[in-house]
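K.L.:
Give me a 3D structure for the following:
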Amino acid sequence: MVKNQITILGIMSGTSLDGLDLAETFFSRESNKASWSFELNKCETIPYPKELSHRLRHAIELSEEGIQKLDIDLGVFIGKSINKFLGTRSQMVDCVASHGHTVFHQPEKGITVQIGSGEEIYNHCQISVINNFRVADVKAGGQGAPLVPIGDRDLFATYDFALNLGGIANISFEKEGKRVAFDICPFNMALNYLANEKGLPYDSEGKIAATGRINESLLSELSQLPYLSQRGPKSLGIEDYQKNWLPLLKNSSISLEDKMATFIEHSAMEIASTINENKGKKVLVTGGGAYHQFFISRLKTYSRADIVLPESKIIEFKEALIFAYLGLLRLEGRPNCLSSVTGAEYDVSAGDLIGF
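P.N.:
The predicted structure follows:
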C-alpha cells in the first residue's frame, strides 16, 4: 500500500521538442482518503543537445535498429538529466514517472512507441522508474491517448475544461458523468515549423503571426480536413500532421506571416467550437502555447467561456506533473487510463515498473 505522502519526479518529452520537462511533485492525502493533493517543488526544462534533438525530430524515419539505439541514448540522457536536476537530493524522490518520447502512434493498427529506455534511466539515476504508459491501453483496444485527462479530473476539478497547447492541442472535460478527451488539431508542431522557416525556434508571444493576414483559401482547406469532423475518442500523431496539415502549409504560396495568422485562426476556431459545443464556464489553458498571446486573443474572440491562464509552473509543467500522478496511481494499482477517454474496452493501470 502506498503511504500517504510521496514524492515523484514526473518527466515529459513532448512532440514540440522544446526540451525535457522535469517536475518534482509532492503528493499527500488524509488517512483513509483516496484523493490526493499536490505541491510542485522544483521544476525545470532541460534543452536537448542539438544532435539528440535532430535525431528525435527525425526518429520516424529511422530503421528499427536506429530507433533501438535512440531509445537507449535518450534513456541515458534522461538518467543523467535527473542526476543533474536533483544533485545531492536524490534521496528526496521516491520514484520517477517518465512519459518518454513518442515515435509512432497508430493505435488503429495496435501500434504506439515511446522511447527513452526505463532501464537506462534506472541504471544512471538509481531511482525506481515507471514508464511505457500507453501500450496497455492500446492492447485493450484504446487510443493510448490522451493520458493526462485523469489528472485533469482529479487534480484540477474546479475547471470545466482543461486545454493543453503543446505540439498538439488537446482538451478534456466531463460529459454525461464521464471524463472525455481528445486531440483537436496540431499546434506548436505546426507553428514552430513555420517559425523555423524564418530561422527562429518559435514565434515569441505570437508577434509574427499578429502581423499576418488570414488567407480564406488556406483556412477553408484546413477546416475541411477529415479528422476535424470525426467524433472522439480520437488522437493525433506526428504522422497525421505530416500527412494532412503540413502539405497544406508547405504548398501554400502565401507569406509565412499569413500562414501563421491563418493557422492561428484555424486552431482558435476549432478549439472554440469544441468548447462552445460542450458548454462550460472555465477553461484552464496550459502548455507552451498559453504564452502565444495572439492565439489567446483569437480564442477569446470565439469562445463563450472564461479562458484562464494559471501560474507559469502549471502552464509549463502540468503534463510532467500529471505523469507523476499517473505513476502514483500505477503504484496503487488504480486505473490511470480511462476507457471513456481512449475508447478501450476497460480502464487499465498502465506502466512498466523498473527497479522496484
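K.L.:
CA only for contacts and neighbour counts going forward, please
P.N.:
Fine.
K.L.:
In the stretch 101-250 of the chain, what residue spans correspond to strands?
P.N.:
Assigned strands in the stretch 101-250 of the chain, in chain order: 101-106, 111-115, 129-131, 161-165, 168-175, 178-186 (criterion: DSSP state E, counting those that start in this stretch).
K.L.:
now the helices: where do they sit in this protein?
P.N.:
Here the chain has its helices, by DSSP state H, at 50-57, 64-86, 118-125, 135-139, 149-155, 188-196, 216-223, 238-240, 246-251, 256-278, 293-302, 312-332, 339-342.
K.L.:
packing partners for the first one?
P.N.:
What it means is helix 50-57. helix 64-86 (3 or more CA pairs under 8 Å, 6 or more residues apart in numbering; DSSP states H and E).
K.L.:
how distant is the helix it packs on from the center of its chain?
P.N.:
Relative to the centre of its chain, helix 64-86 is centred 19 Å away, using CA atoms, centre = their mean, to the nearest Å.
K.L.:
Identify whichever of the helices of the chain lies nearest to V2.
P.N.:
helix 312-332 (6.1 Å; CA to CA).
K.L.:
Could I get the buried residue list for that closest one?
P.N.:
313-331 (16 or more other CA atoms under 10 Å).
K.L.:
Same check on stretch 210-230?
P.N.:
Quick answer for stretch 210-230 (16+ other CA under 10 Å): A210, G212, R213, I214, N215, L218, L219, L222, Y227.
K.L.:
Identify, from those, the entry nearest to I72.
P.N.:
Out of the buried residues of stretch 210-230, the member with the shortest distance to I72 (by CA to CA) is Y227, at 33.7 Å.
K.L.:
Proceed likewise with the subsequent sequence, for comparison:
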Amino acid sequence: MKIENYNVIGVMSGTSLDGIDLVYVNFSKDGKWSFLVKNSETVGYIEKWRGILKKATHLNEVELAQLDKEYTVFLAEVIKGFKLKNNLQEIDFVASHGHTVFHKPDQGETYQIGNLPILADLLGEKVICDFRVEDVALGGQGAPLVPIGDQLLFGEYDYCLNLGGFANISFDDSGVRKAFDICAVNTVLNHYVAKLDLDFDDGGKMASKGAVHDGLLKELNALEFYKKPFPKSLGIEWVESKVFPLIDSYNKLQVVDILRTYVEHVAQQIGAVVELPSNILITGGGAYNTFLIKRLKALTDAILIIPNKNVVEFKEAVIFALLGVLRERNEVNCLKSITGASKDHSSGKIYLPKS
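P.N.:
Predicted structure coming up:
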C-alpha cells in the first residue's frame, strides 16, 4: 500500500532572479491531493550571485560545469539554513527545480544547475530533482511542468495563470490539461526598471506613469513566437535575442514608457488566450503588480482571484514538491498534452546520500 502522506521541502529558483523559494509542505491524499504549507521563505540572491546567473547563458561548457558545482554547494547551504531555522525533522525528501541557465527544447537542450548528486550528500537527505531533462529527451518542451499540479491541487479554477519571469497558463480542455508559456513578464520589466536603480516596479507604479508607444506595442505583438501553436515554451535566451533588441531599437523612449508599453503587451497577450466567462487564479510576483492586474481586468473582464501569500509566492515551489511526490510514487508527473513529449511519464532524478 502506498504512503498517502508526505513532508517535503520544495525548492524553486525562477528566471526573474528574485531569489530561491523554499517551502516545507505536507501532502496528503484522501481521494484527491491536498496540501498544507508549514514553513515558507524566499532567500534573495546577493548581487554577486545575481550577476553570475545573469551571465550564465554566455559561459562555455567548462565554465558552466564549474558554476553547476558551485551553485549546487550554494543551494545546499540555503536549504540547510532553511531546515535549521525552522527545526525541520520529519523530511521525506527534498524536491528541487534548480536554476535554469538555458532552455532550448527545439534543439533538444535544457540545463538547470544545482541538480548534481552531491546535493543529496551535502544535505544528508534524499533529493528528487532535474525534472525537465527526460521530457526534452522524449521530444517535449520540458515546460511548463507546473500544470499537473494545477490540475491536482487547483482544479476548481478555469485558468491558472502564473506571472513570474514568464507568464504561463494552464487550463482544462475537454478533460485534457493544456498549458503553455504566453510571454515574458518580470524578466523584461525588471531589466528596464533596473535602469531607474530599482529591483522591480512596485505595484506597477512606474509603468502607470508612462504612455503606450503604439509602434513598439505593434512590433512586440508581432513577434513570431505568438503565432506558434502550443505546446510551446520560452527561455531567457529568447528574451535576450528577440525582446531586448526590439525594445532597445526604440532608444529614445523613456523607461516609464517602455514599462507602460510592455505591461500593455503582456495584458494583451494574456487576454488573447483567455476565453470568457472565466475565473483565473493568479500567482507569481506579477500578482502584486496592481497596474498589470488592472490592465488585465480591463482587457478580459474575467474574475481574477489573487489567493493568500503562500499560494501567490510559493505555488511553484509547492508544485515542484508535488512533482517529487509523484516521482517517488512512480506516477505520471509530466503530461504529453502539455509538453508535446511522446508519452506521459514520471520525470525526475532520485539521489540518495552516500552516508
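K.L.:
re the thing from before, output the strands of the stretch 101-250 of structure 1 in JSON lines, with distance to K69 of structure 1 and mean neighbour count appended to each entry.
P.N.:
Output for the strands of the stretch 101-250 of structure 1, formatted as JSON lines (distance: least, CA to CA, whole Å; neighbours: other CA atoms under 10 Å):
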{"stretch": "strand 101-106", "distance to K69 of structure 1": "13", "mean neighbour count": "20"}
{"stretch": "strand 111-115", "distance to K69 of structure 1": "10", "mean neighbour count": "20"}
{"stretch": "strand 129-131", "distance to K69 of structure 1": "18", "mean neighbour count": "27"}
{"stretch": "strand 161-165", "distance to K69 of structure 1": "30", "mean neighbour count": "25"}
{"stretch": "strand 168-175", "distance to K69 of structure 1": "26", "mean neighbour count": "22"}
{"stretch": "strand 178-186", "distance to K69 of structure 1": "28", "mean neighbour count": "22"}
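K.L.:
closest to I254 of structure 1 out of those?
P.N.:
strand 178-186 (19.9 Å).
K.L.:
Now do the closest one: distance to the chain's middle.
P.N.:
On CA atoms, centre = their mean, the centre of strand 178-186 of structure 1 falls 11 Å from that of its chain.
K.L.:
which bit of structure 2 covers that strand?
P.N.:
Counting by TM-score structural alignment, strand 178-186 of structure 1 lines up with residues 176-184 of structure 2.
K.L.:
that older thread, out of the strands of the stretch 101-250 of structure 1, nearest to M1 of structure 1?
P.N.:
Going by CA to CA, the one of the strands of the stretch 101-250 of structure 1 nearest M1 of structure 1 is strand 129-131, 16.5 Å.
K.L.:
Give the aligned range of the closest one in structure 2.
P.N.:
Using TM-score structural alignment, strand 129-131 of structure 1 pairs with 127-129 in structure 2.
K.L.:
what's the mean gap between that stretch and the aligned bit of structure 1?
P.N.:
Here stretch 127-129 of structure 2, set against structure 1 after superposition, deviates by a mean of 0.5 Å using mean CA distance after the TM-score superposition for structure 1.
K.L.:
contacting residues around that stretch?
P.N.:
Residues outside stretch 127-129 of structure 2 that contact it (CA atoms under 8 Å, 6 or more residues apart in numbering): 93-98, 115, 119-120, 324, 327-328, 348-352.
K.L.:
again, only using 7 Å
P.N.:
Outside stretch 127-129 of structure 2, the residues that touch it by CA atoms under 7 Å, 6 or more residues apart in numbering are 93-97, 115, 120, 324, 348-352.
K.L.:
Isn't G287 of structure 1 up against E319?
P.N.:
No: shown here, G287 of structure 1 and E319 do not form a contact pair, counting by CA atoms under 7 Å, at 8.0 Å.
K.L.:
between the buried residues of stretch 210-230 of structure 1, which is nearest I67 of structure 1?
P.N.:
Y227 (28.0 Å).
K.L.:
quick one: what's aligned to the closest one in structure 2?
P.N.:
Per TM-score structural alignment, Y227 of structure 1 is aligned with F225.
K.L.:
likewise K80 of structure 1?
P.N.:
Match for K80 of structure 1 (TM-score structural alignment): E77.
K.L.:
do P335 of structure 1 as well
P.N.:
By TM-score structural alignment, P335 of structure 1 lines up with V332.
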